[in-house]
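Enquirer: sequence and computational prediction follow.
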Amino acid sequence: MGQPAAILIAGPTASGKSGLALQLAERLGGTVINADSMQVYGDLRVITARPTREEEARVPHLLYGHVDGAENYSVGRWLADARAALDDAAARRLVPIFAGGTGLYFKTLTSGLAAVPPVDADIRVDVRARLDAHGPAVLHAELARHDPAAAERLSPNDRVRIARALEVVLSTGRPLVDWHQQGLPPLLDSARVVRVFLAPDRAELYRRIDGRFSVMLEAGALDEVRAFAARKLDPLLPAMKAHGVPWLIRHLAGELSLDEAADKARADTRHYAKRQFTWFRHQLADWPQLEPDAALENVLSAWSSSP
């Protein structure tokens, strides 16, 4: 098949993806490309566990912190950004190494993505205002009139997806499923990538998650969230829901002690890690799953042994 085109490193949060990517980039002459939907936001370096400035200085890093927290960054936009990152890597003769925990990003790299046009800004504002005023059940009933298939698929309490589906059908006149039939092509041939899903022992992973949040607080996560909260952005924006952000905002508002907020954030992150395992097991079942300690040599071997 020839030399692989890229290395893809996925796994649950706190599994060591960024560290592995850094090691591989140094060994192979590579650039690390972000595949985590929260690490794109410039406002949130610490709380999203982005690579440090020192790590970013060791090898090129792309698609980290390049999006303002006020933006509703989409998978489609990430795919366009990833295309530009691949072009940059090719121009500089660097091995592209994608690392992150957002499964849909990896799936779109090798499978493509349905293209949904931008939603009218006035419609978005109206839908979000009515969601806040009346709750998701009312909008779910409205969605059932315009897009019955989407309404049947979604829980009446799923605020984010109800809002998204309603915005699309009201803005374009077509249900979301119609747009899913039109797609963007994949960027990489699945037969020409080296893939790995880091699968640490669950108990050890949960210990790492809990300990990492303490490190984040020591590194200034609370001040980072304080500055972000001061922007008073729409709470439905993706960046406003980054793990730890809602709980620390409630602490800053006097609703919770810092210990309570930290415990809630740790629990949310552990639950998210569990969902990541499940998603990859069902959606990308052919990915090799490895313990983090075995991943470096395994990936290097797979890279060098390709014909």
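Expert: Perfect, I can see it now.
Enquirer: C-alpha only now, for contacts and for neighbours.
Expert: Fine.
Enquirer: can you pull out the strands in this structure?
Expert: With strands called from DSSP state E, the chain shows them at 6-10, 30-34, 61-62, 95-99, 113-114, 183-184, 193-198, 289-290.
Enquirer: let's have the ones you listed in JSON lines, adding mean neighbour count and distance to R53.
Expert: Below are the strands of the chain laid out as JSON lines (neighbours: other C-alpha atoms under 10 Å; distance: least, C-alpha to C-alpha, whole Å):
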{"stretch": "strand 6-10", "mean neighbour count": "25", "distance to R53": "21"}
{"stretch": "strand 30-34", "mean neighbour count": "26", "distance to R53": "13"}
{"stretch": "strand 61-62", "mean neighbour count": "22", "distance to R53": "10"}
{"stretch": "strand 95-99", "mean neighbour count": "25", "distance to R53": "17"}
{"stretch": "strand 113-114", "mean neighbour count": "20", "distance to R53": "32"}
{"stretch": "strand 183-184", "mean neighbour count": "15", "distance to R53": "33"}
{"stretch": "strand 193-198", "mean neighbour count": "23", "distance to R53": "24"}
{"stretch": "strand 289-290", "mean neighbour count": "17", "distance to R53": "28"}
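Enquirer: comparison target below:
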Amino acid sequence: MTDDRPVLILTGPTGSGKSAVALALATKFAGTIINADSMQVYAELRVLTARPSAADEGRVPHRLYGVVPASERWSVGRWLAAAGKEVDAAWQAGRLPVVTGGTGLYLKTLTEGLSPLPAVSAELCRDLEALYEREGGDKFRERLRSLDPHAAARLPATDRQRLVRAMAVARGTGRALTAWHEINPPRPALAARFATIMLLPPREDLYRRLDVRFLTMLANGALPEVQRLLDLNLDAGLPAMKALGVAELARFLKGETTLAEACAQGQAATRRYAKRQLTWLRHQMTANFVIEDEAPEQACARAEAFMRAFLLTPAP
């Protein structure tokens, strides 16, 4: 079943200015902003995940930000179900759904669907995550190759989440993830007319922005935020505990390093993550409109012009 109603997808690496562009477009086109960042769903992580400010959230509707506690494991399946409801609610209210975030897997499932897969135990997933951390991505992928050669060939060694998932399914069910996909091919999760805008700033400019942003986070309360998270005594394997900056600042709070060292380590981890995002987005995501080498103000203007034309163009 097709649906000509529009959905804007706005993506890019962390620090690329997605939130500012999303806010500008949602303001111009009566939009509802729907989060597609796997860490911004956690209530305890406002500062370190650079969630929109309370003032920005008051300007236009924002959905799926801070909606679950850090003690839960948010998954792509849960996000997909929640995002589908929010998109429909926006349409019902006569608003443009603006889905924004840098979690590429979330965005791909929105447009391509999600194959129904067998459940695997949380304990097995935790054990495999620990194995990945001990051995590194290259060795872990070689282990996967004997169980699911297609997945091992397709996934980069840096894609920890999907490599662990593929290994967990293969070990837990005795059947490769690829085979499950063949049995249950993915179906489009949302019938809509998608417009995808991708922000790809120059790498060195992006890195400078991220370094400055980490310092700003510290000034805005990142340390107390991490301390409150630690006080919950959560399982270290939970996704929220792996948010950028948590491990680094936790080491300082425990007296294991200096604040300067923790800051430098947090900045380096963020740069590495942004590099992986850039690589993934360039090779895995298809965009209708790519904005490169633009200052934030210019990016907003170009994105607005594209969306105006997109909304005025009749659906094929």
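Expert: Structure's in. What do you need? Computed from a predicted structure; not experimentally measured.
Enquirer: and the TM-score between them?
Expert: Once superposed, chain against chain, the TM-score is 0.85 (TM-score structural alignment, normalised by the length of the first structure); 303 aligned residues with a C-alpha RMSD of 3.3 Å.
Enquirer: hmm, back to that, a markdown table for the strands of the first structure, including distance to P246 of the first structure?
Expert: Compiled in a markdown table, the strands of the first structure are given as follows (distance: least, C-alpha to C-alpha, whole Å):
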| stretch | distance to P246 of the first structure |
| --- | --- |
| strand 6-10 | 25 |
| strand 30-34 | 23 |
| strand 61-62 | 27 |
| strand 95-99 | 25 |
| strand 113-114 | 30 |
| strand 183-184 | 33 |
| strand 193-198 | 27 |
| strand 289-290 | 32 |
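Enquirer: nearest to P235 of the first structure, out of the ones you listed?
Expert: strand 30-34 (24.1 Å; C-alpha to C-alpha).
Enquirer: for the stretch 51-200 of the first structure, which segments are assigned as helices?
Expert: 53-58, 75-91, 103-111, 121-134, 136-146, 148-153, 159-172, 176-179 (DSSP state H, counting those that start in this stretch).
Enquirer: quick check: which of the strands of the first structure is nearest to A242 of the first structure?
Expert: Closest to A242 of the first structure of the strands of the first structure is strand 30-34 (C-alpha to C-alpha; 15.9 Å).
Enquirer: average offset of the closest one relative to the second structure?
Expert: Here the mean offset of strand 30-34 of the first structure against the second structure after fitting is 0.5 Å, by mean C-alpha distance after the TM-score superposition for the first structure.
Enquirer: in terms of secondary structure, what does that strand contact?
Expert: For strand 30-34 of the first structure, the elements it packs on are helix 17-28, strand 61-62, helix 75-91, strand 95-99, judged by 3 or more C-alpha pairs under 8 Å, 6 or more residues apart in numbering; DSSP states H and E.
Enquirer: nearest approach to L166 of the first structure belongs to which of those?
Expert: helix 75-91 (18.1 Å).
Enquirer: neighbours around the aligned partner of K18 of the second structure in the first structure, how many?
Expert: The alignment partner of K18 of the second structure in the first structure, by TM-score structural alignment, is K17. Using other C-alpha atoms under 10 Å, K17 of the first structure is surrounded by 23 other residues.
Enquirer: mind listing what K17 of the first structure touches?
Expert: Residues near K17 of the first structure by C-alpha atoms under 8 Å, 6 or more residues apart in numbering: 9-11, 99-100, 198.
Enquirer: that one and P60 of the first structure: what is the separation?
Expert: Distance of K17 of the first structure to P60 of the first structure, given as C-alpha to C-alpha, to the nearest Å: 16 Å.
Enquirer: can you check A137 of the first structure too?
Expert: Distance, A137 of the first structure to P60 of the first structure, using C-alpha to C-alpha: 46 Å.
Enquirer: so how far is E304 of the second structure from the spatially closest residue to D56 of the second structure that is not a sequence neighbour?
Expert: Once flanking residues are discounted, D56 of the second structure sits nearest to L23: 7.5 Å by C-alpha to C-alpha, 6 or more residues apart in numbering. Taking C-alpha to C-alpha as the measure, L23 of the second structure and E304 of the second structure are separated by 11 Å.
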